[in-house]
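Visitor: just to be clear, the model below is a prediction. Sequence and coordinates:
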Amino acid sequence: MNFIYRLVLTSFITMLVLLPCANGQESITLGDERSDVYIPLLKGKRVGLFSNQSGIVGDRSEGLLSSAGCGIDDKSALIPFGTTLHGRKPSYGPHIVDCLLNEGIDVRAIFSPEHGFRGIADAGENVSSGIDEKTGIPIYSLYGKRSWQLSEKIALIDVLVIDIQDVGLRYYTYYISMLSLMEECAKMGKDVVLLDRPNPNGFYIGGPVLSMDFKSGVGSLPIATAHGLTLGELAYMANEEGWLEGGVKCNLYIVKCLGYTHSTKYRLLMSPSPNLKDMKAIYLYASTCYFEGTNISLGRGTAFPFEVYGAPQMSGDYEFTPRSVQGAKNPPYKDKLCYGTSLREMPLEDIFQKGVHYDFIIDAYNRYSDKDHFFIGGGRFFDLLSGTDRIRKMIEAGESSETISHSWEKELQDYADLRNKYLLYPL
C-alpha cells in the first residue's frame, strides 16, 4: 500500500523561530532549508533531482511580503529579478544539487523541465539532455524529443527529490513534468521527496477549470487557471485523487515550508523562467498568457514580456518592437513595430482584485482588424490554454468579460471545495 507522508512534526512547529527579513518582516523557511528532515531520507540511496535554476536553498533576503501591504508595492513589483528591493544584486544561496553533494548524497541524475536546467531556453524549445558542467551529473531533459525512456532513468535511482519554483498557474508546465516523474516513480516503487516552496499567486483561485477533453502539454489536470496551491499541495492532490496515469499512487513525502500561509504574497528573487522578469509579470501572467493562443504579441523579445500586448495590425498609443533575445530567439512580429497597450502602470490592487480575467483579450480582439485570424489555428491552442472552447466562442459572440467570468463560477466553487481538502497551509 502506498502512503503520503506530510513531514510536518509538531516539534518543528513549536520550535520554529521566524527570522526577520531585511525589510523587517517575518521570514519563511523553504522546504529545501529543512535538511534535518529530508537528508536522513536520502542517505545511502541513489538520488535523482528534478530542478532548475530556481532550486536555490533558502530565499530569505527581502523575499517576503505580508498580506498587510508592506513589502511588494507598485514600485517594487517592477524591480527586475536579480535585483533586491534596495537595488542591490542579491546574494543567492547554494543550489540544491550542491547541498546534496556536500551532504554526501549520491546524486545520479538531474531531470530538467521546460527552459532547461539553467532556465534560458525559449518557451516550447526542444532542450537536449547533457552533462552538468559543474558536477558532471547527467541531465535528462523532460521537455522535447527524447532518445531514451524515462523508465530507464528512473530505474537508476531509489528516490526522486523535487525542488523547483512554480508560479501557481495551470499552463505553467513545470508541474506537468513533475507528474510524469511521479507516475514513473509510482510504477517502479520509487520514493518522491518534494521540498515545497511558496506559490507567488497562491493567495487566490480564479479562471475556468480545465475540462479533460482539453488535456494537453499546457494543462493536464482539472484545476482552475490560478489553482491556489503550492507544488506540494498540487502533488498531494494529484496523488490522492488518482490523477496520475493509470490511477497509480507514489510514496510521496512533502517537506513543508514553515511560516507560509495562503494570504502571504511571496516575492521571488530569481526569474522562474526567461520571460517572467519581475513580480508584475508574475501577477499579470494569469490573464496575459492567453495571448499565446492569438496573433497578438505579448511582448516576447522586449524588456517587458507579459506586461504589454499589441500587433502591427492593432491601434494603440503604446509602441514596441520585438527583437531576438535570449529566451525569445524568434518572437512574434520580430523586428516589426507593434501598437497596443502597456500594463506596466496598472496598480497591483486592480490586478489582485480582478484575478484571472479576459479583459485584455477582449480589448485586443475588438481593436484587431482581422478578426477571422485573431486566434491561431482556428483557436485550438487558445482553447487548450483556457481548458475549454467555451471562452473563445463567447468572445467571438461578443460577450462581455463579466459574463465570461460568471460562466465559470459554479465549476470554480466546486474546485475550491476540492482544493480545501489538500491545503497544507492556512488560508
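Guide: That came through fine.
Visitor: only C-alpha atoms from now on, for both contacts and neighbour counts.
Guide: OK.
Visitor: got the contact list for I39?
Guide: Contacts here follow CA atoms under 8 Å, 6 or more residues apart in numbering; on that basis I39 touches 100, 103.
Visitor: just give me how far the helix or strand hosting it sits from the chain centre.
Guide: Secondary structure assigned from DSSP states H and E places I39 in helix 35-42. Its chain's C-alpha centre and that of helix 35-42 lie 25 Å apart, by CA atoms, centre = their mean, to the nearest Å.
Visitor: could you give me the buried positions within that helix?
Guide: Residues 35, 37-38, 42 are the ones in helix 35-42 that count as buried (16 or more other CA atoms under 10 Å).
Visitor: can I get these in a markdown table including distance to D370?
Guide: Output for the buried residues of helix 35-42, formatted as a markdown table (distance: CA to CA, whole Å):
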| residue | distance to D370 |
| --- | --- |
| S35 | 56 |
| V37 | 57 |
| Y38 | 56 |
| L42 | 57 |
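Visitor: which of those residues lies closest to F320?
Guide: S35 (46.4 Å; CA to CA).
Visitor: okay, one more to line up with it:
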Amino acid sequence: MLNKHNIRQLRWGLWVCFTLFITASCSSNNLVKSTHVASTAKPIVGAQQFDTYLPLLTNKRVALVVNQSALIETDIENPHTTAKPNRVHLLDALLQQGVNVRAVMSPEHGFRGNKGAGEKVESAVDSKTGLPIYSLYGKTKKPTAEMLRGIDTLVFDIQDVGVRFYTYLSTLHYVLEAAHEHNIDVIVLDRPNPNGRFVDGPVLESPFSSFVGMHPIPVLHGMTLGELAQMMLGEQWVKVSTRSTSSLTVVPVKHYSRYQMYSLPVAPSPNLPNDEAIRLYPTLCFFEGTDVSVGRGTHYPFQLIGHPSVPLGKAKVPVTANNAAPFPKHNNTLLNAHILINANDTQTAPLIEGLDIAFLVNTYHHFITSNRADDTFFTRPDFFDKLAGTNTFRMMIEEGKTPREIRESWQEKVAIFKQKRKPYLLYPE
C-alpha cells in the first residue's frame, strides 16, 4: 500500500525520467549549429605560443593577471613535478625566458586557486619569486594606480568555463578598463571554453548588473575570454578614453573548435574539481539562490543537489567532507542528495549539461510540493536574479511556466547576441 512518502518518492523517480526525456527533446536549442569539423590536433593554448608574444614583451615591464590555471606544457624543467607532460606555470616560464615580470595580480580564489567562492583574498608576496601578488577580489576588483606603477604590459592568462556569472570575465573587464586609463597594453593568452558549444540563457538586463554579470550576454555565451575581450572593447562596454594609447593583443588557441570536448588540465576553481562539475555548473549554480545545496563542502561539489528535509535523492551526503567551501549551505547536516554523475565512471557524461531548464523547473515543483509550508525555495531571490541577469526567469518558474515557454522568452535576444558577436569571433561557428 502506498503512503504519502512512497507516492512522493514515486513522483520523484518519474520526474527524473521525465527530465531526461525533456532534456533530450528540448535542449537541442542550446546548440549553435555548425558544419565546421574540429581539428584532430591537440589545442595549443595562447600561453604556449612563445614565438607569437615574447617579442611583444622585449624590454617591457610586465605584470601578470593569472591564477593556478595559467599552465603550459613545456620542455622547461619543472623542479616541482616529474609528471608528463611537463606543466609549468606561466610566471615561472616567463622568468626562465628572461621576461621582466614585476608583479602578479590574481582573481577570485587567489593566485593558487585555493580560496572558496566569496572568500576574502589578501595581497601577498610570492614565496618562490619574491614578487608582489595583488588581489583583484574583495574591496579592490580593479587594478589601482599603485599596482600599475612602472608597468608597460599586462598579460592575462586565466582559464574560464564559459558562463557569464563565473567572475573571471568581470576581472578581465576591470583589467581592460584600468589598462586604458593608464595607457598600458594588454595581451590576452586565450584558452578554450569547455562549454563553448552552448549559447543559451537570459541576456543580462542592466538593472541586474553586478560582479557576477556585467555584460548584456547570455548565461552561456559560447565565447572564449579572448573573443570577449575584443567584444567588450568593440561594443564599448569598457570605458575607454579617446586619448588612451593602450592596445589589446589576443593570442588565439591553435587547433581549437568551440564544439570539441576539452578537458581542463587543472581545476579552474576549488568547487569545480573536474569536467563533470564544469558541465553541470551552468544549471546548478542557479540553486545558489535557493535552499537547495549543490554539494559545496561535500566530495561532489556542483555534481549533486541535496536538501536535509526534501527527498531530492536517495544518497545520504554529509556537508563536512572537504575544505573547498568554508561556509557550505546546510553545514554539518546530512543531505538527501541526487548525485548527477557516475562516481565509478568519470568518462560518462553527467545527466544534464548546458542550461537545463526542465531540471530547474521540476526541482522547484518537487520542492514546493514535498516540503513544509514554512520552507522557502528562493531563499536569495535577489542573488538568483543577479545570476539570471533578470527577474523574469525566477518569476516564470514561480508562475508555473513550462521549460519551453521559459526558453522561448529569451530566444529573440539570444539571436541578436549571436549576430552582434560575429565580428569578434576567433574560431569558426
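Guide: Received it, and whenever you're ready, just let me know what you need. Everything numeric in this text was worked out from a predicted model, so none of it was measured.
Visitor: R380 of structure 1: which of the buried residues of helix 35-42 of structure 1 is nearest?
Guide: Here the nearest of these to R380 of structure 1, counting by CA to CA, is Y38; it sits at 42.7 Å.
Visitor: and the counterpart of the closest one in structure 2, what does it touch?
Guide: Taking TM-score structural alignment, the alignment pairs Y38 of structure 1 with Y53 from structure 2. Residues counted as contacts of Y53 of structure 2 (CA under 8 Å, 6+ apart) are V251.
Visitor: same check, this time on K215 of structure 1
Guide: 221, 384, 387.
Visitor: now do the last one against G293 of structure 1, distance only.
Guide: Computed with CA to CA, to the nearest Å, the distance linking G387 of structure 1 and G293 of structure 1 is 12 Å.
Visitor: touching, N126 of structure 1 and I120? I think so.
Guide: No - using CA atoms under 8 Å, N126 of structure 1 makes no contact with I120, being 11.9 Å away.
Visitor: quick one: map V161 of structure 2 onto structure 1.
Guide: Per TM-score structural alignment, V161 of structure 2 is aligned with V167.
Visitor: I217 of structure 2 touches S206, doesn't it?
Guide: No - if you go by CA under 8 Å, I217 of structure 2 and S206 don't touch, sitting 10.7 Å apart.
Visitor: tell me which of those two has more neighbours.
Guide: I217 (26 against 13; other CA atoms under 10 Å).
Visitor: just to revisit the earlier point, closest to D372 of structure 1 among the buried residues of helix 35-42 of structure 1?
Guide: Out of the buried residues of helix 35-42 of structure 1, the member with the shortest distance to D372 of structure 1 (by CA to CA) is Y38, at 54.3 Å.
Visitor: helix or strand: which one has L49 of structure 1?
Guide: strand 46-51.
Visitor: quick check: that strand compared with structure 2, mean distance?
Guide: Compared with structure 2 after the fit, strand 46-51 of structure 1 shows a mean deviation of 0.4 Å (mean CA distance after the TM-score superposition for structure 1).
Visitor: so where is stretch 212-219 of structure 2 in structure 1?
Guide: By TM-score structural alignment, stretch 212-219 of structure 2 lines up with residues 218-225 in structure 1.
Visitor: do stretch 256-270 of structure 2 as well
Guide: With TM-score structural alignment as the criterion, stretch 256-270 of structure 2 aligns to 260-274.
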